[in-house]
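Asks: sharing a model prediction with you, sequence too.
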Amino acid sequence: MHSLFSYLKTPPVNHPQFWIAVKATLLIIFILLGVYLHLPMVHLSTLAFGVVAAALADHPALYVHRAKAMLVMFGCFTLAAGSVTALYSYPWLFALGLFSSTFIFVMLAGLEVRFGPIAMSALILAIYTMLGYGQYTGQKWQQPLYLLVGALSYVLLSFIINALKPNQNLAQQSHTLFTLLAKYQSQKAQFFSKYHNDETLRRNLAGLTGEASSALAQMRSLLVIRQAQYPKANQNSDYLDLFFKAQLLIERIVSSHVNYAQLNQKLSDTVISQQLHFIMLGLAKRIAWQAKPRPIRDRLQHEIASLAQTLRGNYQLKRTLGEVDYNQLSFMLNNLSEMERLTREKTVFPSHDFKFEQLPVLNWANFWQQITQPTGLLFRHALRQALCMLTGFLIIMLIPGPIHGQNFWLLLTTLLVMKPNYAATKQRLVQRIVGTLIGIAIATGLLLLKLPLAMMIVAVALSCLLFFWYFSHRYALAVVMITIFVALALQLLGVKSEFTIVIRMIATLLGGLLVYIAIRFIWPDWLENHTQQRTNTLLTRLIDYQSLIFNHYQHHQADENEPYRLARFNLHVAEAEFVKHQQALFAEPSTRRRDVTLLYHLTGYIHSYIAHLSTLSLYRGRQLSPQASAIIIDIGQQLTASLNQLRAGEHSPEQLDETTLTPAITLKLRELMPNLHGEELLIAFQLQQLTSNLCQIQAQLAERQNPIPSQL
């Protein structure tokens, strides 16, 4: 029961979708209340459908070059609704128009971030036109007109709100980002709890890193969009500073200064583990507050200073831990202290005149090239979607009797479920079918109750609000709500929805079956075919970041310049994409996920490697002895060479140097250790851990390339 309530829990009100939900709901309430002014409900319901279509197209990029965006939106919406109205009575021309428009719109959605939501919403608007066409037989051109007016009302309201609160999306995204970073820090605190599994915890942290890095990438996209609106907007707000602070915090949060299992064992008879656990949880709270700073009333700074003082004066503890572990614990505490300072003070972005690259512009030559490339993934997805829509319409045509508007639920299911690959489609397919059937049952029950008009309006508005609010959080619940909305809105439109429940259920099931056949057998795009590319991309980003770190060690510098920031950012985004890829493989057929277990372990090893590399990055620019510097640079070159070898090769055992890499670096470190002290000891520990992780990564990649044959 607890898990059910947790699933039904609404997302936070500061989520970007909430404000889309509020705008659409208020506008729909305002429109439907027009019935008390004796306006025809059929027109008002059509306006409501137009509002929903425009809200589905809402995206931050819509507010860049607003006139151009509005022109594109209403061009697409007019083409979609107008072509359905013009060709509805000519089935074969309608089929041709449905196929070609679906193909073109899906191609546009995949090519241009600003036009993508508009293109998909135009297709949804076309199906809304099909669903309500029967109510406008006498004056059929009124329907596309009212749909466009409804969409225009939402766009104008959004433009007004955006002008009044231009940074709303950035504020919401920064809150999401720091909340995820706080979750990571809170999870990391579990290393100092009594009951945890190190390996499981590391993989959980890798997943959270992926989510946080995706949120960081989204915030960067919003900053780019904001800059495109107003070139100096980012310099006149604090969001660039927050973006920079988030990058600094990620590097410090991810860093791994100690061997947690070994340290916990040695600290078992002390209260230090509990103190560290408390401090890390306190930092998690601080991090969560960064997007909306508040007065600091905790004693975190005092707690860290007090623990540091205890460590300095506790010679018994130093003997118990040994010099290496004692130093590692001290430096970890220094890192926590620096994070406390970062969360207490305002962090200023290094370059006040910094500008991101410009938004990509739609290149019609590139668009044409994509259309004429049958082997491209986008082309295949668009053609698969168009074939599904065409086949769905032919099925509707084969049903005896006149075409019933509710049969077009089949096309709506097909359009909303189909994704570019099998894994994403399978997940969406189950949620769509179950959500639609539940939604139809609830909507039918409401209709059979013969609710008064005022309660019907409330039900329509509430279902709209919950649909957009849940849309990117709980898709199955969002489907339930949009199904209720469409059914009730169609009832207001004049369609006797309570008598079409069987039609909708059959149409939903047929649409789901059609999508499954298409994604399974028509040019299926299996994720395992992309594993090598994802791995190489991650290794490339890892090499770029690592090379800059050792370059800084070589030149005794610690610049937070743009190349370094970009390399760090790209690495975390690449890791996020790799984690998503590994998790999505679980949805593939069993014959298509032979790598899933290997990648599951590989994710943990790579995250551990990045954690130790991040720790190493924190000590760039330190004054080290010449002998230590030379050996550190030499080891760095060996590590980078091995990563290059992994990236360039097929990962066969002959190309790996696993047997010689560890002894070679161990020998170097053994030569170095007697002459080390302070930070140099910590750096040596990180190099040891990097070497160990690298060997684990090598072993996993070798096993993937040369799996052990099963025993018969």
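Replies: Good, I have the coordinates. Numbers count the residues shown, from 1 in each chain.
Asks: going forward, measure contacts between C-alpha atoms and count neighbours the same way
Replies: Fine.
Asks: which positions in the helix or strand hosting L336 come out as buried?
Replies: Here L336, judged by DSSP states H and E, is contained in helix 323-344. Going by neighbour count (16 or more other Cα atoms under 10 Å), the buried part of helix 323-344 is 324-333, 335-337, 339-340, 342-344.
Asks: how far is that helix from where the chain is centred?
Replies: 31 Å (Cα atoms, centre = their mean, to the nearest Å).
Asks: am I right that T179 is in contact with L283?
Replies: No. When contacts are counted by Cα atoms under 8 Å, T179 is not listed as touching L283 (11.9 Å).
Asks: so between those two, which is more surrounded?
Replies: Looking at T179 and L283 with other Cα atoms under 10 Å, you find the greater number of neighbours at L283, namely 24 against 21.
Asks: hang on, the more buried one packs against Q185?
Replies: Yes. Contact criterion Cα under 8 Å: L283 and Q185 qualify, at 7.3 Å.
Asks: the residue nearest the centre of the chain and L539: what is the separation?
Replies: Against the mean C-alpha coordinate of the chain, by Cα atoms, centre = their mean, the closest residue is S214 at 4.9 Å. As defined by Cα to Cα, to the nearest Å, S214 lies at a distance of 18 Å from L539.
Asks: next up, a second structure to put side by side with the first:
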Amino acid sequence: MVKEFIRLSSLYFRSSYFFRALKFTLAALFPLVTLGLLGYSEIGIPLAIGVFLNAPSDIPGSLKRKVYGILISSVLTMGVSFIVSLSNPHYWLLLAVISALTFSISLLAVYGFRGSLVAFSGLLAMILSLAHGVTSIPLWLHILLIGVGGLFYLSVSLLTHRIIPRKDEDQLLSDTLSLTGDYLEVRAKLLTETTKRDQLLRKLFTLQSDISEKHEVLRELLLTKAKRGKKSHSDEKHLLIFISMVDILELALANSLDYPKIDSLFKGHEKRLDAFKEVNLAFSSHLKKVAECMITKQGIPSKEPMIRALTTASKAIGDFVEQVGTPHAQEGGIILKNLYDYQTLQLQKIRTVRRALTNVRKESQLSIKSKHAHQFITDQDYGFNIILENLSYKSPIFKHALRLTTAIIIAYIFGTALGIKNTYWILLTLIVIMRPNYGLTKERSINRTIGTLIGAAIATLIILLTQNTIVYGVLAVLSLLVAFSLIQQNYRSAAAFITINIIFVYSLLTPNAFEIIQYRVLDTFLGAVLALIANYLFWPNWEVMNLDKILTKSIRANANYLFAIRHLYRTKETADVQYKVPRKEAFLSVSNLNAAYQRMSQDPKSKQKSSDLIYEIVALNNTILSTLASLGAFIQHHKTTEESVHFKKIVEHIGTTLENSAKEIDQIDIHPSNLPENIDTAKANLKSSYESLIKEREAELQRGQIALEEEMLNNLQEAHLIYNQLIWLKVLTEKLEVAAQKYRHRCAA
């Protein structure tokens, strides 16, 4: 227990989350404490406010975007603070200003996550200006000092980046390695835990979405440098680890199997599957340990457990064949051999990560060429036309801006009319909790309320035990530090520490601490309830309304991935951007679909229209992606025969079926000329090729040739995998088309 506590504490204090929180806390305290001791508190306070307002945009990403984000945030917070402060004495003018500012600032969320954080800074500045009383310095100086505080924080951020330039990269790589380990663990359980597969598949959807989010940030961080041709050895090392992690994810997806068929083939021989399950569990454990090593900088764990597990799996193939006997064991044996090959490749990728971490320089030769790097980066368009395109009721951000504006105005009128003390706390709760979709708003409302209650209870207990202001000051600083270090990992705990911080800050300023606790809890509860009501009643944005575009995008991305695999199979070229870019787009599109489905599942049951059908389409898209990854990974790492005309026809059939499925969801009528051709002959010929190899092998056995030559083994593996995966894809895409037709009819009803 003690050892585990020390391990977790070490990871926490070495994490970039704690480092970023420490940077923010020290940057805010420095002007406050230093100028306060010199007798210039009236200057130190707005400087600290400037730091507080402009820190949110300091998130992982390219340095250029980070600098622009903080600069734009500084200008925005200064302007908003000035306008609201001037309007404050005039109630009706203030209402109009709040409405206009809330709506216009909220629209900045169309520029992605960083844009939403800049918007949060602007809204936060507006609310703090409502609470801003008369000070001993002129308004213009107060506003100027807020801007200086923002620039001061930017300077601190740039300085720390220069001293420790790869802190965020290390953390992101570590988080991604850990999530990939979780993914492999779930994949392992899928192989044998037959009664839990639906639950495990849903967990995979979430994990794949989380991994893809990390991949996108890493692409921005790492490939921007590659794009500019400015790479140190450390940059190349990190890039190599990232590329290997993408390959590991592809191979993990490639391990997805036709589980009902597996259950049938290995009934009574589940022990042989356990050996392969243990390999994935060994890989998972190793990746999680490596993830910790990236943070703690300790030695890389031994690779021996992985090698032992893989050796046991290899032996399990022979045991299965010996126990079942030929020729009955042939199909099961080939499946196990393919699975073993994938896991062998997986071990190679993991060892590449290990070598990169131990600074083996020759590995850096595998990094992406700078001229191709831009093709892997998802660029965010920051043009004003994006705002104009979203000035539509169809835009979720537009509806969110309207909803938040309405909720803010209702809360302000309600609070001021009833004379609620610290009405701005209700408004603050609204901007923190409210999100464009109902499910996330509900989740944050619950976590915020529970966290506030926990924080209030802890603060009450401490106040009952001591009235020492030094203790209050120390706890206020420590709780602020902990709150900001946890805000991305555990929002409920962060809310508890934020409450503790606010209570102790007010306890230093006012003698009646219990009144502050009471109002804090009440205002948070009112804000959380209003946020939920607003999301449900005012221009609701149920996730099902936005699914059509996400569904069709994922289907078409899978189709593009299929044709990239076919190109690879036909040309026998080394996998390059023509293969890797469509693969990246397919992974990302399906992950976005998974995330959208998770959000939909958090909406009220009455608003989840056709949820069963949507889940079927989501599951089919994921299975299609896994099957494609299996084909792609095999073709990349095995010597294959020439493309046959039968292969070509079946691929074209699958591609047409995918496109027709997308058209059904888009409610586009399908012209008869676009219907897929009958491919029964091609299917029969492809099967015949596989069966002829089986007969050839059986003839070898009858002649007493027990040993399987490598060429025959490769041909058998290829014929088995190509035939089974293509036919499986055909079945899956035809099921998808039927589901898409049902979905279209339900939407039209």
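Replies: Nice, thanks for sending it over. Remember, it's a predicted structure, so these values are computed and weren't measured experimentally.
Asks: returning to what we had before: now the helix holding L336 of structure 1 on structure 2. Mean distance?
Replies: Here helix 323-344 of structure 1, set against structure 2 after superposition, deviates by a mean of 1.3 Å using mean Cα distance after the TM-score superposition for structure 1.
Asks: so where is that helix in structure 2?
Replies: On structure 2, the counterpart of helix 323-344 of structure 1 by TM-score structural alignment is residues 330-351.
Asks: what lines up with M673 of structure 1 in structure 2?
Replies: By TM-score structural alignment, M673 of structure 1 lines up with Y690.
Asks: in what helix or strand does its match lie?
Replies: Assigned by DSSP H and E, Y690 of structure 2 falls in helix 680-702.
Asks: and whatever helix or strand comes next after that helix, how far from the chain's centre?
Replies: As assigned by DSSP H and E, the chain's next helix or strand after helix 680-702 of structure 2 is helix 710-748. Its chain's C-alpha centre and that of helix 710-748 of structure 2 lie 28 Å apart, by Cα atoms, centre = their mean.
Asks: helix 710-748 of structure 2 - contacts with which helices or strands?
Replies: helix 330-357, helix 611-637, helix 645-665, helix 680-702 (3 or more Cα pairs under 8 Å, 6 or more residues apart in numbering; DSSP states H and E).
Asks: thinking again about what came up before, what helices and strands are in contact with the helix holding Y690 of structure 2?
Replies: Short answer (3+ Cα pairs under 8 Å, 6+ apart): helix 680-702 of structure 2 packs on helix 645-665, helix 710-748.
Asks: mind telling me what element the residue nearest to N592 of structure 2 when sequence neighbours are not counted is part of?
Replies: Spatially, and ignoring its direct neighbours in sequence, N592 of structure 2 is nearest to S209 (6.4 Å; Cα to Cα, 6 or more residues apart in numbering). Assignment of secondary structure by DSSP H and E places S209 of structure 2 within helix 197-218.
Asks: quick one: that helix to structure 1 mean distance?
Replies: Mean for helix 197-218 of structure 2 is 2.5 Å (mean Cα distance after the TM-score superposition for structure 1).
Asks: relative to helix 611-637, how tilted is that helix?
Replies: Put simply, helix 197-218 of structure 2 runs at 60 degrees to helix 611-637, going by axes from the mean of the first three to the mean of the last three Cα atoms, to 10 degrees.
Asks: now for helix 197-218 of structure 2, which elements pack on it?
Replies: helix 167-192, helix 577-601.
Asks: how about a cut-off of 10 Å?
Replies: Under the contact criterion of 3 or more Cα pairs under 10 Å, 6 or more residues apart in numbering; DSSP states H and E, helix 197-218 of structure 2 touches helix 167-192, helix 233-254, helix 577-601, helix 611-637.
Asks: who touches the residue lying closest to A206 of structure 1 once chain neighbours are set aside in this structure?
Replies: Nearest non-adjacent residue to A206 of structure 1, counting by Cα to Cα, 6+ apart: H607, 5.7 Å away. Counting by Cα atoms under 10 Å, 6 or more residues apart in numbering, H607 of structure 1 makes contact with 202-203, 205-207, 209-210, 254, 572, 575, 579, 613, 693.
Asks: what does D634 of structure 1 give?
Replies: 550, 554, 628, 640, 665, 668.
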